[in-house]
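> Structure, please.
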Amino acid sequence: MCGIVGVYSEDARIVPKLVFYSLFSLQHRGQESAGIASFGGEDFKVVKGMGLVTDVFKNVDFEKLKGKVAVGHVRYSTTGESVVENAQPFVVKTRAGSIAIAHNGNLVNFFELRNKLERDGSVFISTTDSEVIAQLLSRLLIKMDLEDAIIELTKILKGSYSLVFAVNDTLVAMRDPFAFRPLCFGEFDGGVVFASESCALDTIGAKFVRDLKPGEAIIVRDGEVESIKVESEREAHCVFEYIYFARPDSTIDGRNVYSVRYKIGQILAEEAGVEADIVSPIPDSGTTSAIGFAERSGIKYIEALIKNRYVGRTFIMPEQKLREISVRLKMNVLKENVKGKRVVLVDDSIVRGTTSRKIVDMIRKAGAKEVHFRVGSPPIISPCHYGIDMQTTEELIASKKTIEEIRREIGADSLAYLSLEGLIKAIGMRKDRLCLACLTRDYPVKGEFCFRC
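Next up, the predicted model:
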């Protein structure tokens, strides 16, 4: 689920700083590594490393990174290990020029493509599918112009990919024909920006222009903007962006994420109401839906849990043991708010069940009379093959347990999920325009799936 940014401006001094601030606003999309590559006239200058954006760029002299074009990346791993060799952007030198690339998504034909490239003599420094894209692009650019290379690359790649890449001082943003992962286009005085979410544009004061269309690539060459597009057989926008991943102040494919989550809470209250004294979110991703639930149910909204803001998102931490420790560090119960009360807890989803079980236990130990759990999505029954860190059926609690069994597992007095119909209604998009694979096992793209190779 990484976050990506690309910026072009005639003012070379501001470009790396704009990428930095944009990445900072996309930190929720990845906390393992961060990086920026800028083209300074002769070659790319690259700064990347493990950790948060502020850690990686703590002592960086941005003056040395200045250039008219730069791309940036924040990462959490789905394909490839969590090591510095897999930090992005990747830079590849070719006879056609230097390429810097940042990728959000997951290729389902990764094995096939990498094996073919290795047989043809390519040498890889990482274990990610993103470097495969960089190597493919470099080979195509030797044989054809940029526009043709983009079209050919779209034919070769299978799976999810939103890309920003620079070929010397030409900036390109590209979205796969299914538009799995988000990517938007903005403008500011004297420049152009592409980012995974519109909140990044807001941060740097850029005007949101639009989302890239499925199968579209936008090329920025000497300040001129050109769009090319391949045909798309269907759209498959990731439903989990709306449920959990995106920031609530972002707008993705015409849908404001906050509004969607608020409607999720309202519909959840209609479908699974319960007598209770307070409604509380599991912060932060359950907050907006809890507000909607409280409004529609008439039950008072009161926080039962306070979050430690200095602990990252447990879902995107790469190891289960780290997730379990993070839950204890992350939340504390407001005992005065729950003692003797019937509490409704609202969360965005239940993936593995570990966090839910621990939170219910914490609320009970604080003196709650009843704990009712409400979930703003249908049960997640199948792994994601397109970039969300849900890799195996075995780790998904709903893939092997009934709702009643899950209720007993997490220790709640009652448990209810939002219906699939309710979720689609809240998003306000036709069912055939969404990727619902993790909820239905209906995968838009088939392939030889690869995770953490």
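
> Could you use CA atoms for every contact and neighbour count after this?
Will do.

> which residues of the stretch 101-250 of the chain fall in strands?
When assigned using DSSP state E, counting those that start in this stretch, the strands of the stretch 101-250 of the chain occupy the ranges 159-167, 170-175, 184-188, 191-195, 207-211, 216-221, 224-229, 237-238.

> what's the angle between the first one and strand 184-188?
Using axes from the mean of the first three to the mean of the last three CA atoms, to 10 degrees, the inter-axis angle of strand 159-167 relative to strand 184-188 is 30 degrees.

> Then the fourth one?
Following the same axes, to 10 degrees, one obtains 150 degrees for the angle between strand 191-195 and strand 184-188.

> how big is the angle separating strand 191-195 from strand 170-175?
Relative orientation of strand 191-195 and strand 170-175, computed by the same axes, to 10 degrees: 30 degrees.

> Strand 191-195 packs against which elements?
Packing partners of strand 191-195 (3 or more CA pairs under 8 Å, 6 or more residues apart in numbering; DSSP states H and E): strand 3-9, strand 184-188.

> could I get those strands as CSV with distance to residue 291 and mean neighbour count?
Output for these, formatted as CSV (distance: least, CA to CA, whole Å; neighbours: other CA atoms under 10 Å):
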stretch, distance to residue 291, mean neighbour count
strand 3-9, 27, 32
strand 184-188, 28, 21
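
> For the comparison step, fold the sequence that follows:
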Amino acid sequence: MGGFFGAVSKEDCVFDLFFGVDYHSHLGTRRAGMAVYDSESGFDKAIHNIENAPFRTKFTKESNSMHGQMGIGCISDFEAQPILIRSHHGTYAISTVGKINNIDEIADEIIKTNTHFFEMHGGGINQTELVAAIINQKENFIEGIRYVQEIVDGSISILILTPKGVYAVRDKLGRTPISIGQKEDGYCASFESFAYLNLGYKEYKELGPGEAVVLTPDGVKTLIPAGDKMRICTFLWIYYGYPSASYEGISVEKMRYNCGKALAKRDNVKPDIVAGVPDSGIAHAIGYSNEAGIPYSRPFIKYTPTWPRSFMPTNQTKRNLIAKMKLIPIHDLIEGKSLLLIDDSIVRGTQLRETTEYLFESGAKEVHIRPACPPLFYGCKYLNFSRSTSEMDLITRRVIKKLEGVEPTDEIIKEYVDPDGEKYAAMIEEIRKELHFTTLRYHRLDDMIASVGIDSDKLCTYCWDGKE
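Model (predicted):
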């Protein structure tokens, strides 16, 4: 995943930029950067690896040495950014959030114009560099931005820093958010709206799908109006979003309470306590507890002093071990108890099985699992949530293959999506047995959509139902 923040000010903006970007640390774990423009000294940029240290630590020096009235910054799981570009548009810095599915096809076409790209480790192309190259195919930024929206298969939101202002562009179908904040001496553009509240900004507006604006210290000008169709990622509320975040006016924390309530209303087990897997499962569990009248408790604690971030190695065995090491059991709250545990989702299932096993090892009598979203059947095509997860790594796909004896096709998967169907029930039971849960009940798709509270046709649910 990733998140970005931009600021423009009549005074120096680096303080706001530094902390605004830092407030996006929950969205990325590997690369971070800041770029600023000063009317006297021009552009300055810094990028650091943040795999083993938080953003604040790595960028403390830059927070004191950088100066400028305008700037953008980004935290990302993948591409090093923002990057500085020199083109016929002049010099500018650019940062992106999203996923381009046809990146190789676009790059091959642009290379025909005698443009080159720097290959990243593994032979890939930095998607932010590609977006800049697409923009540079046109005579001005507005035409270039429209061209990006036209040819990209996937989702891409953009911040561009120029000497004249900061361009903020929400992806064509609004799969990710951009919120604009305002204060007396300037404006900001942020993936997470809460990121600017403690910096003295007030909400100015949320950009609509495909909307592009330019921010200057004197105002916000719309360059491309918002489109009518939106498909914002529902997983923002389930998992990505920080509890204090809101998207389309819907609070992440409130939505998670609603999910827990809906799970409780359809449930018939009577555990001794309800618990959430830290951190994203906690609000879901509180909602369940309040609705069911079953005490909420914390039978394990996430150890954060030396694990302040969510970085995981690429090696799956080590990932599983670290996930287990982070959670410290409280034996007095586990031994002899029937526990109902809520996690945001089940992807591969390995980590949740590890968690369940050590709860049993710690003396739990029963462990009932209630994922806060429906079974995941498809890898995300629009964000980079599942870049490191092939679809066949999904536990649903593996179980369906086991039950059917063949690789699951879209037609076969459709038979397993219906929560009232016999094949769905067989799949859930097989997952339950494989992961050693006492019982397993997923959140239903219709209940999850109702928990958000906006029209279903405005929500992207592709990873659950395959509908684009």
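
> On the three-state scheme, the residue of the first structure positioned farthest from its centre is what?
The C-alpha centroid of the first structure is most remote from residue 340, which lies 38.5 Å away (CA atoms, centre = their mean). Here residue 340 of the first structure is recorded as coil under DSSP: H, G, I helix; E, B strand; the rest coil.

> cool, the one 5 residues further on as well?
Assigned by three-state DSSP, the conformation of residue 345 of the first structure is strand.

> so how many other residues sit close to the equivalent of residue 351 of the second structure over in the first structure?
By TM-score structural alignment, residue 351 of the second structure lines up with residue 355 in the first structure. The number of residues packed near residue 355 of the first structure is 21, by other CA atoms under 10 Å.

> dump the residue contacts of the nearest residue to residue 355 of the first structure once chain neighbours are set aside.
Excluding the flanking residues, the one nearest residue 355 of the first structure by CA to CA, 6 or more residues apart in numbering is residue 327, at 6.3 Å. Residue 327 of the first structure makes contact with 314, 355, 358 under the criterion CA atoms under 8 Å, 6 or more residues apart in numbering.

> any idea how far residue 327 of the first structure is from residue 1 of the first structure?
Taking CA to CA, to the nearest Å as the measure, residue 327 of the first structure falls 21 Å from residue 1 of the first structure.

> One more: residue 224 of the first structure?
Going from residue 224 of the first structure to residue 1 of the first structure by CA to CA gives 30 Å.

> Which one's more surrounded, these two?
residue 1 (25 against 9).

> Would you check how far apart the more buried one and residue 210 of the first structure are?
21 Å.

> Check residue 297 of the first structure too.
Residue 297 of the first structure is 36 Å from residue 210 of the first structure, by CA to CA.

> which one of those two has more residues nearby?
Using other CA under 10 Å, the more surrounded residue of residue 297 of the first structure and residue 210 is residue 297, with 21 against 17.

> Now do the same for that one: its match in the second structure.
Match for residue 297 of the first structure (TM-score structural alignment): residue 292.

> and the residue nearest to that match when sequence neighbours are not counted, which of the three is it?
Nearest residue to residue 292 of the second structure, sequence neighbours excluded (CA to CA, 6+ apart): residue 264, at 5.7 Å. Classification of residue 264 of the second structure by three-state DSSP places it in helix.

> what's around residue 264 of the second structure, how many residues?
Counted with other CA under 10 Å, the neighbours of residue 264 of the second structure add up to 22.

> List the contacts of it.
By CA under 8 Å, 6+ apart, the residues touching residue 264 of the second structure are 288-289, 291-292.

> Could you save the helices and strands packed on strand 191-195 of the first structure as JSON lines and add columns showing distance to residue 218 of the first structure?
Below are those laid out as JSON lines (distance: least, CA to CA, whole Å):
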{"stretch": "strand 3-9", "distance to residue 218 of the first structure": "11"}
{"stretch": "strand 184-188", "distance to residue 218 of the first structure": "9"}
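
> sorry, back to before: mind checking which of the strands of the stretch 101-250 of the first structure is nearest residue 63 of the first structure?
Checking the strands of the stretch 101-250 of the first structure against residue 63 of the first structure by CA to CA gives strand 191-195 as the closest, at 18.3 Å.

> coming back round to it: the match of residue 351 of the second structure and residue 265 of the first structure, how far apart?
With CA to CA as the criterion, residue 355 of the first structure and residue 265 of the first structure are 20 Å apart.

> For the match of residue 297 of the first structure, give me its contacts.
By CA under 8 Å, 6+ apart, the neighbours of residue 292 of the second structure are 261, 264-265.

> so is the counterpart of residue 320 of the second structure in the first structure in a helix, a strand, or just coil?
Aligning on TM-score structural alignment places residue 320 of the second structure opposite residue 324 in the first structure. Secondary structure, three-state DSSP: residue 324 of the first structure is helix.
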